[in-house]
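Chemist: got a sequence here, can you model it:
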Amino acid sequence: MMDSRTGVEILSSLERSDHTAFVDGNVLYVWGGCQSVSGSEIMLPSDEIWLCDLESGAWERRGIEGEPPPALSGACGSYHNGSLYVFGGCDPNGHTNQLYSASLLDGCYTWKRVKDAQGNTPSPRDKHTCWVHRDRLIYFGGYGCKTIREVNNSKSFAVDETSWATIGTVSFRFWGWNNEVHVFDPSTVTWSEPETHGLGPAPRASHASATLRDKGYICGGLEDTALDIHCLDLDTWTWTQIDLLSSLVPVGRSMHTLTPVSDHTLFLFGGLSISGNPLNDGWEFNVQTKTWSEMNHRHHDKPRLWHSACPGKDQDVVVFGGSQEYVLLMDSLTVLRSPSQKHCKDVLVFQTQPYPLLRLCEDCIGRHADVLQVQLSWLPPKLQETIDKRVFYFRTLQENRKLEELILD
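Modeler: This is a model prediction of the structure:
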């Protein structure tokens, strides 16, 4: 884990990218993803989930029983009402449109494949995103395949002209990007595709999205020099392209994250620039003033792409994993991602607001526990548990510092 004030790393679970993560209370949950093993890139097991106590930095692995999804890349994971939902992605046989849910509330974690849903299931896709709003899962965009009839009937699909050369082994299929909006209602187990209004964004994948009250925002995922940003009203289904009121705009990118940090602010971090460079910049977007402002942070030595980012305690942004580099292998027909990416296993905490006095006191006690041994016994039981975790956290930081010094020596 990385503390934003000290800039020191605590090693966490296995390194990974392309995973799903969410924060519930003071616990970070991490599922799936890929990592490099002996020069090969492998997908991590779908029947386990990792939990990180954000107060202590301690990790725990939990198994998930039931009917787990296959190993997936590019799937979209969302957390809603105590359940993890995973839709789409690529399994060993190609693009899928399967939906799975895992209940995480009762302590007996169990996967279930969602079958017999009403309505029209979206076509197979990966690298899409999801907004959670009013007990619904609202999916946007992605890259996938459609039949000729589906392409002819769609105004929301951009055909990948290189697809026949790279993955055109199945007849009567087109691959490409979409800007479709699909809604899944878990309570009725129903798919629907609302009719949207206004000028929608261009079809895309590997973009970032975030939900802010009754609005869904997306940005990036295109080969543009500047980052675009669009808003969908999730009640009226009306699209708005946000016209920025300042010339200060982040560079275009993909594989980045967008996270809500207040009622009117979104935080953007990292990604891959259109020139192929991993990015380490952080930005805040004010939806009221329609302006971007670059954020000064402690993690400029930690470029990230293909990572996850979640809202945390006290308006923190909790970033986990991802890759530090992106290497492309070229041949006469295809562009392939190198199987030797440097995947990360640290947690970066971005502080976006001043901390409340209680948290400052807890951290201060945790840092100086050695000189406050007598006073620690005076604390009430309810506070003692939190302080014990902070003491463990800062002691681990100190131990890692010593270990790093020994390695350097």
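
Chemist: rest of the way, CA atoms for contacts and neighbours
Modeler: Noted.

Chemist: give the next helix or strand downstream of the helix or strand Leu258 falls within.
Modeler: Assigned by DSSP states H and E, Leu258 belongs to strand 257-262. Reading on from strand 257-262 to the C-terminus, the next helix or strand found by DSSP H and E is strand 265-273.

Chemist: residues in contact with that following strand?
Modeler: For strand 265-273, contacts defined as C-alpha atoms under 8 Å, 6 or more residues apart in numbering pick out 210, 251-261, 278-287, 303-306, 317, 326.

Chemist: quick one, that strand and strand 257-262 angle?
Modeler: Comparing the axes of strand 265-273 and strand 257-262 via axes from the mean of the first three to the mean of the last three C-alpha atoms, to 10 degrees yields an angle of 170 degrees.

Chemist: another for comparison:
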Amino acid sequence: MASSGLAYPDRFYAAAAYAGFGAGGATSSAAISRFQNDVALLLYGLHQQATVGPCNVPKPRAWNPVEQSKWTSWHGLGSMPSAEAMRLFVKILEEEDPGWYSRVPEFNSEPVVDIQMHPKEEPQIVPASTNGTSISEPKIISENGSSVETQDKDVILEGLSTVSSLDEWTPLSISGHHPKPRYEHGATVLQDKMYIFGGNHNGRYLSDLQALDLKSLTWSKIDAKLQAESSDSAKTSQIAPCAGHSLITWGHKFFSIAGHTKDPSEGITVKEFDPHTCTWSIVRTYGKSPVSRGGQTVTLVGTTLVLFGGEDAKRCLLNDLHILDLETMTWDDVDAIGTPPSPRSDHAAACHTDRYLLIFGGGSHATCFNDLHVLDLQTMEWSRPKQQGLTPSPRAGHAGATVGENWYIVGGGNNKSGVSETLVLNMSTLTWSVVSTVEGRVPLASEGMTLVHSSYNGYDYLISFGGYNGRYSNEVYTLKLSLKSDSKSTTKEETVSDTTSRVAEPEVETSQDGKIREIAMDSADSDLKNSTDEASEQLLAALKAEKDELEATLNREQLQTVQLKEDIAQAESRNVELTKELQAVRGQLAAEQSRCFKLEVDVAELRQKLQSMDALEKEVELLRRQRAASEQAALDAKQRQSSGGMWGWLVGTPPDDKSES
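Modeler: Here you go, the predicted model:
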């Protein structure tokens, strides 16, 4: 949203004046000409919702399409809070006309308005005096025309005190330069400030550090530097961008642990930020550092940090367990007994009574989980406890925060859509319940958002920031939690006690002459009443025992159903993974079959060549024999010829002269 320098509701009234909405929500010709009919009707409905409240005006009976459309636009907003209607009004106006504020006359001098509602008439807007940030309650006009004044006290609202709705998510109107929209960032609360560090925006890792003052609701960017390892304090540099890391407050500082980076190191990096010096420093740790990763959970347990799961730089999912002692800064690789959670990332973790580590949800490359695992940090044993209440839907990328024994879970996704309900788990009874549900495509139904807890003026607040649900968000929402029921239960007990004591007292009545006389009950009536009470008590005890037995049976059946659903989900998950492996094996077999067929063809060709070579060898052998026989015959003939000539020479017979014959 554009920064106009105005705070709600002033920004809304400036936008309404610019849009042409006059008293009673009347739409001027300027608004009609400036916007399309559907946009003008939507702005009208939001204006009425913001200034008057939910539509209680009866639907127009006369056939008038304009009034019908205006009533439908207003009535369709239901019970939307006034602050949300103001925010949407300004947002739609800025989307339709981004430069509207530069064309608005100076608005600070204009009076703020109060609302008066006349029955069976259009709502009217009349000027009211203002004084700084004080808010005066409006005057309500009754049906007979007389005015009924409400409280006329000025109430100074600041920070989170401006949130009035309990157990309902409310967008905060925040001044200052808003951080860039992001998800997979880190968030923590330190000294009434919520710090935001890093994250992912459009595939790029961020390294900026932002602070939201929870008292003034103002954003500010912190120019933080990285202190070099050298002893020379003047040597500083920028911190490396990262996403999927964890921010943990410890004392007057906070740590940033792990996270994905452009150039990942072999082991996890631990960084420390000091708000007094606005300086980051790399913490030197000892022991075997866990492999670098992102999407893990880091939980503060006493003086230690418990790290579980995540995804390394090679996209390999992890389910290992490591503990960092913050006093000695030493890593310890833990081998717990029992069945650990399956490898996962983007899950949530919490600690209960500094002994039990709870792991919920998360995702693998193929599926999302809704299982709950508990690690006993004393015995180092994993378990799958029985859960009560509703069964949470599978999700990954959700955020969690603990308030006392309650663990709140917000957002996340399931590969199809964002999760809209806000859950709470009572960690003592392991009972799930729904706190609030949002409608529409809002940042609260996102992945990669952050959730922190802060206390202000006796109330507990949950504060969410960022996330991704198709678009990146930089909006801040808060949930004001209900007060604890201790005082209410005490009051109820006192009331019951007082009522019992009053019933036990003798009944008295005042006679006409003003005398007070005691009405004593007859002993027979008293005995009858006592016997009736005993029979009633026995009947109630029997009914209560039967009810308890039925509830126990129902709880067992529900737990069995939940267990069966979890077993089915795990079986389906295993089936999906086995199917993928089977497909991969089939692909390999097909490749091997093709290779074998090719080899068979090559073997057949070689056999044919070998047969041809055998025939050639036989022919060569035959020729060799023929040649040898010819050579032997020639040699024999030569020997005979040479032998006859020698004997003739010895006996004196000259050789024949063929030439003479």
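
Chemist: and the TM-score between them?
Modeler: In this superposition the chains share a TM-score of 0.67, using TM-score structural alignment, normalised by the length of structure 1; 301 aligned residues with a C-alpha RMSD of 2.6 Å.

Chemist: picking that back up, could you name the helices and strands sitting against the strand holding Leu258 of structure 1?
Modeler: Here strand 257-262 of structure 1 touches strand 208-212, strand 265-273, strand 308-311, going by 3 or more C-alpha pairs under 8 Å, 6 or more residues apart in numbering; DSSP states H and E.

Chemist: who wins for proximity to Asp18 of structure 1 among those?
Modeler: Asp18 of structure 1 lies closest, by C-alpha to C-alpha, to one member of these: strand 308-311, at 7.9 Å.

Chemist: in structure 2, what range does the closest one match?
Modeler: Residues 450-453 of structure 2 are matched to strand 308-311 of structure 1 when aligned by TM-score structural alignment.

Chemist: with structure 1 superposed, average distance for that stretch?
Modeler: With mean C-alpha distance after the TM-score superposition for structure 1, stretch 450-453 of structure 2 departs from structure 1 by a mean of 0.8 Å once superposed.

Chemist: mind listing the strands for the stretch 151-300 of structure 1?
Modeler: 157-159, 173-185, 190-192, 208-212, 215-219, 229-233, 238-241, 253-254, 257-262, 265-273, 278-286, 291-295 (DSSP state E, counting those that start in this stretch).

Chemist: closest one to Asn120 of structure 1 among those strands?
Modeler: Using C-alpha to C-alpha, the strands of the stretch 151-300 of structure 1 put strand 190-192 closest to Asn120 of structure 1, at 5.9 Å.

Chemist: how close does the closest one sit to structure 2?
Modeler: Overall, strand 190-192 of structure 1 averages 0.9 Å from its counterpart (mean C-alpha distance after the TM-score superposition for structure 1).

Chemist: please enumerate the helices of the stretch 51-200 of structure 2.
Modeler: Here the stretch 51-200 of structure 2 has its helices, by DSSP state H, counting those that start in this stretch, at 65-75, 82-96.

Chemist: in a markdown table, list those along with mean neighbour count.
Modeler: Formatted as a markdown table, the helices of the stretch 51-200 of structure 2 follow (neighbours: other C-alpha atoms under 10 Å):
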| stretch | mean neighbour count |
| --- | --- |
| helix 65-75 | 17 |
| helix 82-96 | 19 |
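
Chemist: adding distance to Asp208 of structure 2, write these out as JSON lines.
Modeler: Below are the helices of the stretch 51-200 of structure 2 laid out as JSON lines (distance: least, C-alpha to C-alpha, whole Å):
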{"stretch": "helix 65-75", "distance to Asp208 of structure 2": "42"}
{"stretch": "helix 82-96", "distance to Asp208 of structure 2": "26"}
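
Chemist: quick one, which of the ones you listed gets closest to Arg293 of structure 2.
Modeler: helix 82-96 (38.1 Å).

Chemist: what does that closest one correspond to over in structure 1?
Modeler: Under the criterion TM-score structural alignment, helix 82-96 of structure 2 matches nothing in structure 1.

Chemist: tell me how far that helix lies from the chain's centre.
Modeler: Helix 82-96 of structure 2 sits 26 Å away from the centroid of its parent chain (C-alpha atoms, centre = their mean, to the nearest Å).
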